[in-house]
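1. what's the 3D shape of this:
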Amino acid sequence: MSDLHVLALGVGDAFSAEHYSTCLALRAEGRWLLVDCPHPIRKMMRDASVRSGVPVDLDEVEAVALTHLHADHSSGLEGLGYFSHFVLGRRARIAAHPDVARRLWDGHLAAGMEHDPRREPTARNLDDFFEMIPLTEGAAVRVGPFEIECRRTRHPVPTTAFRIRGGGRCVGCSADTEFDPELVDWLADADLVIHEAGFGIHTPLERLSALPPALRAKLRLAHFPDHLELTGSGIAPLEQGGWYPV
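-> Presented below is the predicted three-dimensional model:
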């Protein structure tokens, strides 16, 4: 029996009115890894816990594997940093490629986190709240019971897809991307592949529907718009709050 499971905290795209933004919680050996961290992350975890019957909260999270800095993937990091600092008494851990992490503080978090009237004139910085774990293409990085490999995707900002191993199994996560056959081939080594589907700069569902049946059988859809017609694609969508053994 697999010791790697996926809990779908959210499955929608950035504009969804029906679902939380796409976010995954992977569990192996009793520990959790988040793939991305949108707001409101603790509410998302609670709702998925209630629906699935599998409890999870931030105190059990080993790290966040961050794909990129678009807000629907990273807007919960401020809350994670504050909760970890003030409630858990520790720094939150973020695993990210250096190109993804480069503007995490100055371009995303500093406006809401650097000011502390108790420490003036010294401002807080990224290291006060977060421990950064650099990921690199071409090599796996161990984070607790997980091993994370990353690969760049086709997206307007630096973005990485992941292959994440734990408990003897592997999950592939496309992150946001245009359709990229080479990326699909890279992800196909995983036992379960979670791929986005959408419009514009995202992967058209019809391109995934044209993949070989054996590959489609281990694909699951995520990051989809509310009005995307998912039936007939031959690929099952993730359900928000769904619990999936790998």
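
2. CA only for contacts and neighbour counts going forward, please
-> OK.

3. which stretches of the chain form strands?
-> 4-10, 23-28, 31-35, 61-65, 92-96, 130-134, 141-143, 146-152, 160-166, 169-173, 192-196, 219-222, 236-237, 243-245 (DSSP state E).

4. will you turn those into a markdown table that also has mean neighbour count and distance to Arg46?
-> Shown next, in a markdown table, are the strands of the chain (neighbours: other Cα atoms under 10 Å; distance: least, Cα to Cα, whole Å):
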| stretch | mean neighbour count | distance to Arg46 |
| --- | --- | --- |
| strand 4-10 | 25 | 9 |
| strand 23-28 | 24 | 12 |
| strand 31-35 | 24 | 14 |
| strand 61-65 | 23 | 14 |
| strand 92-96 | 24 | 19 |
| strand 130-134 | 18 | 23 |
| strand 141-143 | 17 | 24 |
| strand 146-152 | 22 | 23 |
| strand 160-166 | 25 | 23 |
| strand 169-173 | 23 | 23 |
| strand 192-196 | 25 | 22 |
| strand 219-222 | 24 | 20 |
| strand 236-237 | 18 | 21 |
| strand 243-245 | 17 | 14 |
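
5. could those strands be laid out in CSV, adding distance to Pro181?
-> Converted to CSV, the strands of the chain look like this (distance: least, Cα to Cα, whole Å):
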stretch, distance to Pro181
strand 4-10, 24
strand 23-28, 23
strand 31-35, 22
strand 61-65, 23
strand 92-96, 23
strand 130-134, 26
strand 141-143, 24
strand 146-152, 13
strand 160-166, 13
strand 169-173, 14
strand 192-196, 12
strand 219-222, 14
strand 236-237, 20
strand 243-245, 25
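
6. nearest to Phe83, of the ones you listed?
-> Smallest distance to Phe83 across the strands of the chain (Cα to Cα): 8.8 Å, for strand 92-96.

7. what angle separates that closest one from strand 146-152?
-> Here the directions of strand 92-96 and strand 146-152 differ by 40 degrees (axes from the mean of the first three to the mean of the last three Cα atoms, to 10 degrees).

8. can you tell me how far Arg119 sits from Phe130?
-> Computed as Cα to Cα, to the nearest Å, the Arg119 to Phe130 distance reads 18 Å.

9. dump the residue contacts of the residue nearest the centre of the chain.
-> The chain has Val35 as the residue nearest its centroid, 2.2 Å off, counting by Cα atoms, centre = their mean. Listed by Cα atoms under 8 Å, 6 or more residues apart in numbering, the contact set of Val35 reads Cys23, Leu24, Ala25, Leu26, Val64, Ala65, Leu66, Thr67.

10. another for comparison:
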Amino acid sequence: MRLHVIGCSGSFAGPDGAASSYLLEQEDADGRVWRVLMDLGSGAFGPLQSVIDPADLDAVIISHLHPDHYLDLTGLEVFWAYHERTDLPQLPIHAPAPLPERLSAVLSRDGRIPDGTDRVPFEYGALTDGQELRIGPFEMTVREVQHPVEAYGFRIRAGGSVLAYSGDTDACPALDELAADADLFLCEAGYVEGRDDRFTGVHLTGRRAGDCAARAGARSLALTHIPAWTDPEVPLAEARAAFPGEITMVRPMDILELSS
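-> Predicted coordinates for the structure are as follows:
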């Protein structure tokens, strides 16, 4: 399984890159490469186009409906609805149930059909806690996690490897379950110990991400969702104090290869 980091800036697009977006690639038994996008936050649709033709996407997963995780779906919808190709199928979008209405509100329209067209470009599927998804060679377990809005983390199995993705969350039992024995735990660390203690139920710190990875027995930890005002060395040091395994601080355009 291959993971492309399209954007990883926390809470908003930063000076060096877009907000959260990650592209998964995996070949199936017939050699066909499947591509699933996890989140498409503010500023991410531009760099996505430097990695693949968006028409090659097989599905999109949206963890929650904060702008830094879904807002650039507006650009993807324009691409899909008005593209010169007329053979594009509806693109499956798996997300919290309010997404279609949220997109319509952002685009100042009634209903799901883009202006001047006669069809809905996306096929929406509502995420639920405990759901099992199958997209080509990807098998995904969905769990609701701890965030101020409806939010989900994911356990993704493909090619004999396991990737856990936290989405946005504070520490919770569901996150430990998702990360159990994962080959790679892609985990947000948006807060810093001490500085952000006044906020609860929103984000992890590097320390809490490391604690979760250690409890879960994850093989490696990749930290993400670091906001522009935070020195990445701080959450990295916090995580290293809690987790003895390999730790990576992801950067825009990183490519991570998973092996079991």
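
11. in structure 1, what residues pair with stretch 136-144 of structure 2?
-> Aligning stretch 136-144 of structure 2 against structure 1 (TM-score structural alignment) gives residues 144-152.

12. how about stretch 57-73 of structure 2?
-> Using TM-score structural alignment, stretch 57-73 of structure 2 pairs with 61-77 in structure 1.

13. distance of the residue sitting furthest away from the middle of structure 2 relative to Ala81 of structure 2?
-> Distance from the C-alpha centroid of structure 2, by Cα atoms, centre = their mean, peaks at Gly116 (31.0 Å). Remark: distance between Gly116 of structure 2 and Ala81 of structure 2 (Cα to Cα) = 10 Å.

14. and if you look at Ile6 of structure 2?
-> From Ile6 of structure 2 to Ala81 of structure 2 the distance is 22 Å (Cα to Cα).

15. mind listing what's buried along stretch 228-242 of structure 1?
-> Leu230, Gly234, Ile235, Ala236, Pro237, Leu238, Glu239, Gln240, Gly241, Gly242 (16 or more other Cα atoms under 10 Å).

16. ok, the last one to Leu126 of structure 1 distance?
-> Think Gly242 of structure 1. For Gly242 of structure 1, the distance to Leu126 of structure 1 - Cα to Cα - is 33 Å.

17. same question for the first one.
-> Leu230 of structure 1 sits 40 Å away from Leu126 of structure 1, going by Cα to Cα.

18. try the fifth one
-> Applying Cα to Cα, the value for Pro237 of structure 1 to Leu126 of structure 1 is 36 Å.

19. one more: the fourth one?
-> Per Cα to Cα, Ala236 of structure 1 is found 39 Å from Leu126 of structure 1.

20. try the third one
-> As for Ile235 of structure 1, its distance to Leu126 of structure 1 is 40 Å (criterion: Cα to Cα).

21. ok, now which ones touch the corresponding residue of structure 1 for Asp176 of structure 2?
-> Under the alignment (TM-score structural alignment), Asp176 of structure 2 pairs with Val184 in structure 1. Contact partners of Val184 of structure 1, counting by Cα under 8 Å, 6+ apart, are absent.

22. measure Val184 of structure 1 to Arg46 of structure 1 for me?
-> Distance from Val184 of structure 1 to Arg46 of structure 1, by Cα to Cα: 32 Å.

23. got the angle between the top helix by length along structure 1 and strand 23-28?
-> Of all the segments of type helix in structure 1, defined by DSSP state H, the longest one is helix 41-52. Helix 41-52 of structure 1 and strand 23-28 are oriented at 60 degrees to each other (the same axes, to 10 degrees).

24. give me the residues contacting helix 41-52 of structure 1.
-> Counting by Cα under 8 Å, 6+ apart, 7-10, 20, 54-58, 76, 79-80, 240-243 sit against helix 41-52 of structure 1.

25. so which bits of that helix are buried?
-> Ile41, Arg42, Met44, Met45, Arg46, Asp47, Ala48, Ser49, Ser52.

26. relative to strand 31-35, how tilted is it?
-> Using the same axes, to 10 degrees: helix 41-52 of structure 1 against strand 31-35 is 120 degrees.

27. how far is helix 41-52 of structure 1 from where the chain is centred?
-> Distance of helix 41-52 of structure 1 from the chain centroid (Cα atoms, centre = their mean, to the nearest Å) equals 15 Å.

28. could you do stretch 77-87 of structure 1 as well?
-> 18 Å.

29. which residue, neighbours along the chain excluded, lies closest to the aligned partner of Met249 of structure 2 in structure 1?
-> In structure 1, the residue paired with Met249 of structure 2 is Pro237, using TM-score structural alignment. Excluding its sequence neighbours, the residue lying closest to Pro237 of structure 1 (Cα to Cα, 6 or more residues apart in numbering) is Leu221, at 4.2 Å.

30. likewise for Leu76 of structure 2?
-> Nearest residue to Leu76 of structure 2, sequence neighbours excluded (Cα to Cα, 6+ apart): Phe45, at 7.0 Å.

31. distance check, Ile148 of structure 1 against His39 of structure 1.
-> Applying Cα to Cα to Ile148 of structure 1 and His39 of structure 1 gives a distance of 23 Å.

32. again with Pro212 of structure 1
-> Taking Cα to Cα, one finds Pro212 of structure 1 at 36 Å from His39 of structure 1.

33. more neighbours: these two, which one.
-> Ranked by neighbour count (other Cα atoms under 10 Å), Pro212 of structure 1 and His39 place His39 first, with 20 against 9.

34. residue contacts, the closest residue to that one other than its chain neighbours?
-> With Cα to Cα, 6+ apart as the criterion, His39 of structure 1 has its nearest non-adjacent residue at 3.9 Å, and that residue is Gly76. Contacts for Gly76 of structure 1 were tallied using Cα under 8 Å, 6+ apart; they are Cys37, Pro38, His39, Pro40, Ile41.

35. in a markdown table: those, plus distance to Asp180 of structure 1.
-> Shown next, in a markdown table, are the contacts of Gly76 of structure 1 (distance: Cα to Cα, whole Å):
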| residue | distance to Asp180 of structure 1 |
| --- | --- |
| Cys37 | 24 |
| Pro38 | 25 |
| His39 | 28 |
| Pro40 | 31 |
| Ile41 | 29 |
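
36. what's the farthest-apart pair in those?
-> Checking the contacts of Gly76 of structure 1 with Cα to Cα, the most distant pair is Cys37 and Pro40, at 8.5 Å.

37. okay, the two: which has more neighbours?
-> Cys37 (31 against 15).

38. the more buried one reaches Ser74, doesn't it?
-> Yes: Cys37 of structure 1 is within contact range of Ser74, at 5.0 Å (criterion: Cα atoms under 8 Å).
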